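*Asks:* Quick one, what's the 3D model for this:
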Amino acid sequence: MVRKDSTRTLSDMATVALLTAGHLLHFELAVAYEIFGNPPREAAGGWYDVLLCGPGPVRVGPFVVEPDHGLERAVGADTVIVPACADIDDPPPDELIEAVRAAHASGARVASLCTGAFVLGAAGLLDGRRATTHWAHAAELSARCPRAVVDPDVLYTDNGSVLTAAGKAAAVDLCLHLVHLDHGAAIANSVARRLVMAPHRPGGQAQFVATPVQVSGEHMLTSLLAWVQQRLDQPLTVTDMARKANTSPRNLGRQFRSVIGQSPIEWLLIQRVRRAQELLEATDKSVEAVAAATGMGTATTLRRQFKRIVGVPPDTYRRSFRAAGPA
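*Replies:* Next up, the predicted model:
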């Protein structure tokens, strides 16, 4: 029976199969195993059962991975993860393509990480859907999958039963996105904190920044972002943020665009909306109270920004989330 994406619940999404076939990159496989294989303390309602599925031992970078199950076991999984391919010019094994196709046909949610999108494309799962991969390989993916809508400028895409992530760090974002769908924002943020990273970024954020700046412990944004996160209920402005960082609003804007790929105000609005999601999921606060608690000021402002960023109004989000029943 094929599950409907709008009724995902933890019981529906309890088994995650990581496919270990072909020539893989170790980072994406390790990221998926770390996130789905290690429950946070807050996940009292249960966590995922992770399966390593493959035809036999496979070399992943400097390591050798021994799968627990054959590829046929992935057909019964609830979520199937296809890690990155080490060489896109090396055709994926036919048995891997067939396993992905069969799993999706049986109702599994299938997600690719980085160049794993080429496996989904070979299985025909990208036809008529938005997809992404590492920006350096996006043109080739588009050429091989002309019926797919390949977007090289986003971190990940979510078509419901088919999801794709861009390179490396975006794999973390997509995995956290799946946790968010199944368990809610608070649990996803708990996993992110364990990984010592910011809460997962929205999929539409740019994957490539032209002039990246290394964020070290001494970077001006490091303490500023944490300071803002603790004050989302306050009416902060870009001027307030610049004053805290001891810089000008113009320079702050340059730093945000270089490091995060967004303006300070857009980043701040997204953090407010993410906090609103947590409150809508975990409390019975009215929309007006949530607006006040997230620094949005009025329910009208919250509704406008929430719908722009999340895609649905706050009330609809709360009803849908509670109907789906995540942990």
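
*Asks:* From here on, just use CA atoms for contacts and neighbour counts.
*Replies:* Noted.

*Asks:* and Leu302, what does it touch?
*Replies:* Residues near Leu302 by C-alpha atoms under 8 Å, 6 or more residues apart in numbering: 273, 287, 291, 296, 314.

*Asks:* quick one, helices of the stretch 1-150 of the chain?
*Replies:* For the stretch 1-150 of the chain, the helices defined by DSSP state H, counting those that start in this stretch cover 26-37, 94-105, 117-122, 138-144.

*Asks:* Distance to Val259 and mean neighbour count added to those helices, as CSV?
*Replies:* Below are those laid out as CSV (distance: least, C-alpha to C-alpha, whole Å; neighbours: other C-alpha atoms under 10 Å):
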stretch, distance to Val259, mean neighbour count
helix 26-37, 22, 19
helix 94-105, 36, 20
helix 117-122, 26, 25
helix 138-144, 22, 17
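
*Asks:* max-length helix in the chain?
*Replies:* helix 264-282 (DSSP state H).

*Asks:* Packing partners of it?
*Replies:* Helices and strands touching helix 264-282, by 3 or more C-alpha pairs under 8 Å, 6 or more residues apart in numbering; DSSP states H and E, are helix 185-194, helix 249-259, helix 287-293, helix 299-310, helix 314-324.

*Asks:* my read: Leu126 touches Leu120, true?
*Replies:* Yes - in this structure, Leu126 is within contact of Leu120 by C-alpha atoms under 8 Å, at 6.3 Å.

*Asks:* Could you name every residue contacting both of the two?
*Replies:* Listed contacts common to Leu126 and Leu120 are nil; contacts here mean C-alpha under 8 Å, 6+ apart.

*Asks:* Let's see this one next, to set against the first:
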Amino acid sequence: MLRSVAALVLDELAVFEFGVICEVFGLDRSEDGLPVLDFRVCGPEANVPLRATSGGVLITPDHGLDGLQGADLVAVGATRLRAFPEPVLEALRAAHAAGATILSVCSGVFVLGAAGLLDGRRCTAHWNAVDDLRERHPLALVEPDLLYVDEGDLVTSAGTAAGIDACLHIVRRELGSAVVNGIARRMVVPPQREGGQRQYVDQPVPECSVDTLAPVLDWMLEHVDQDHSVAALAGRAGMSARTFARRFAAETGTTPVRWLTLQRVLRSQRLLEDTDLSVEEIAHECGFGGAALLRHHFRRQVGVSPADYRRSYGCGADSVAARMRAAGR
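*Replies:* The predicted structure follows:
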């Protein structure tokens, strides 16, 4: 259960990536019925300003490295540094050994590597830093194309937007879809992008126009329980199948099939949390056709079986409220 978050900041920190951590974990959204986390900003020394990559900006942490102790999550923001003080690395290793999940946003992954936490573990980084990461930490299993990688107690992410995805993924994993949907709604971002999506699309993005696939996407969500061929969707959009597939990738970053599968998994999560429908019934409600296919995609996306997910997150509004109270609401 996620109750406390320590944001570790270092010299040459990237303000935007640090802001992502603060926005997801550090804001009081109790007026929206969301849990308030114990959030603290920690640096090598308390009350000693640190330089940001943006000229003239200083960040002053109100906690030293002792603030990492007891945190459920330690979030390491991006920094231009590649060498780090040994006390910082010792504190990070100690927090991990004590049971904290360690999250890195963008180049914060180099801090994890210097602490030895990436050895033999899958991880990712911004696409322009993966070669440097491999060279500095040859024992790390670097996945160069992914938005984020969840290794349980170690979550790494690529650039700025992928950092948002990773932070929201942790919220969903620890506090459930009701909480992450509330945060995402306030941030005006998608509540979940699939971590296995590519960081960027190789083909050029077509010129912007007034046309959008939003009406088709909305229709797909309203009829998520139905089968949808690319040809039929293209016809609804008034495009050829090839043009539709290209436009779909440009707008969503993925294919129609993968996008629809993700939406079906998201709906199944909500039904597992908020209803007592059987897994077979939920599979049909979400368009999977049967429980076996739901289990396959659910485990691939969420990392656990539907039954295990339901045991963790319960059924109905009372269990959601209980999770919020346990998280410090």
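
*Asks:* Superposed, how do the two chains score by TM?
*Replies:* After superposition, the two chains reach a TM-score (TM-score structural alignment, normalised by the length of structure 1) of 0.87; 314 aligned residues with a C-alpha RMSD of 2.5 Å.

*Asks:* ranking the contacts of Leu302 of structure 1 by neighbours, who comes first?
*Replies:* Val273 (27 neighbours; other C-alpha atoms under 10 Å).

*Asks:* Tell me which residue of structure 2 matches up with that residue.
*Replies:* The equivalent of Val273 of structure 1 in structure 2 is Val265 (alignment by TM-score structural alignment).

*Asks:* Please name the nearest non-neighbouring residue to its match.
*Replies:* Of all residues not flanking Val265 of structure 2 in the chain, Phe298 sits nearest, at 5.9 Å (C-alpha to C-alpha, 6 or more residues apart in numbering).

*Asks:* before we move on, the earlier item: check contacts around the match of Val273 of structure 1.
*Replies:* Neighbours of Val265 of structure 2 in contact, by C-alpha under 8 Å, 6+ apart: 286, 294, 297-298, 301.

*Asks:* Also Phe256 of structure 1?
*Replies:* Counting by C-alpha under 8 Å, 6+ apart, Phe256 of structure 1 makes contact with 221, 262-264.

*Asks:* If we use 7 Å, what do you get?
*Replies:* 262-264 (C-alpha atoms under 7 Å, 6 or more residues apart in numbering).

*Asks:* separation between the counterpart of it in structure 2 and Gly99 of structure 2?
*Replies:* Residue pairing (TM-score structural alignment): Phe256 of structure 1 is matched to Phe248 of structure 2. Distance from Phe248 of structure 2 to Gly99 of structure 2, counting by C-alpha to C-alpha, to the nearest Å: 41 Å.

*Asks:* go on, Asp131 of structure 2?
*Replies:* 30 Å.

*Asks:* Repeat that for Gly113 of structure 2.
*Replies:* Gly113 of structure 2 sits 18 Å away from Gly99 of structure 2, going by C-alpha to C-alpha.

*Asks:* Strands of the stretch 101-250 of structure 1, start to end?
*Replies:* Using DSSP state E, counting those that start in this stretch, the strands found in the stretch 101-250 of structure 1 span residues 109-113, 130-131, 149-150, 156-158, 162-165.

*Asks:* now the ones you listed as CSV including distance to Glu34 of structure 1 and mean neighbour count?
*Replies:* Converted to CSV, the strands of the stretch 101-250 of structure 1 look like this (distance: least, C-alpha to C-alpha, whole Å; neighbours: other C-alpha under 10 Å):
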stretch, distance to Glu34 of structure 1, mean neighbour count
strand 109-113, 14, 28
strand 130-131, 24, 25
strand 149-150, 28, 19
strand 156-158, 19, 25
strand 162-165, 17, 27
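
*Asks:* Out of those, which is closest to Ala226 of structure 1?
*Replies:* strand 156-158 (24.8 Å; C-alpha to C-alpha).

*Asks:* Would you check the span in structure 2 matched by the closest one?
*Replies:* Strand 156-158 of structure 1 corresponds to residues 148-150 in structure 2, going by TM-score structural alignment.

*Asks:* with structure 1 superposed, average distance for that stretch?
*Replies:* The superposed stretch 148-150 of structure 2 is, by mean C-alpha distance after the TM-score superposition for structure 1, a mean 1.1 Å from where its aligned residues fall in structure 1.

*Asks:* still on that earlier bit, what's the average distance for the longest helix of structure 1 when superposed on structure 2?
*Replies:* Looks like 1.1 Å for helix 264-282 of structure 1 (mean C-alpha distance after the TM-score superposition for structure 1).

*Asks:* Just give me the match in structure 1 for Leu103 of structure 2.
*Replies:* In structure 1, Leu103 of structure 2 lines up with Ala111, judged by TM-score structural alignment.

*Asks:* hang on, isn't its match packed against Ala166?
*Replies:* No - Ala111 of structure 1 lies out of contact with Ala166 (C-alpha atoms under 7 Å); the separation is 11.2 Å.
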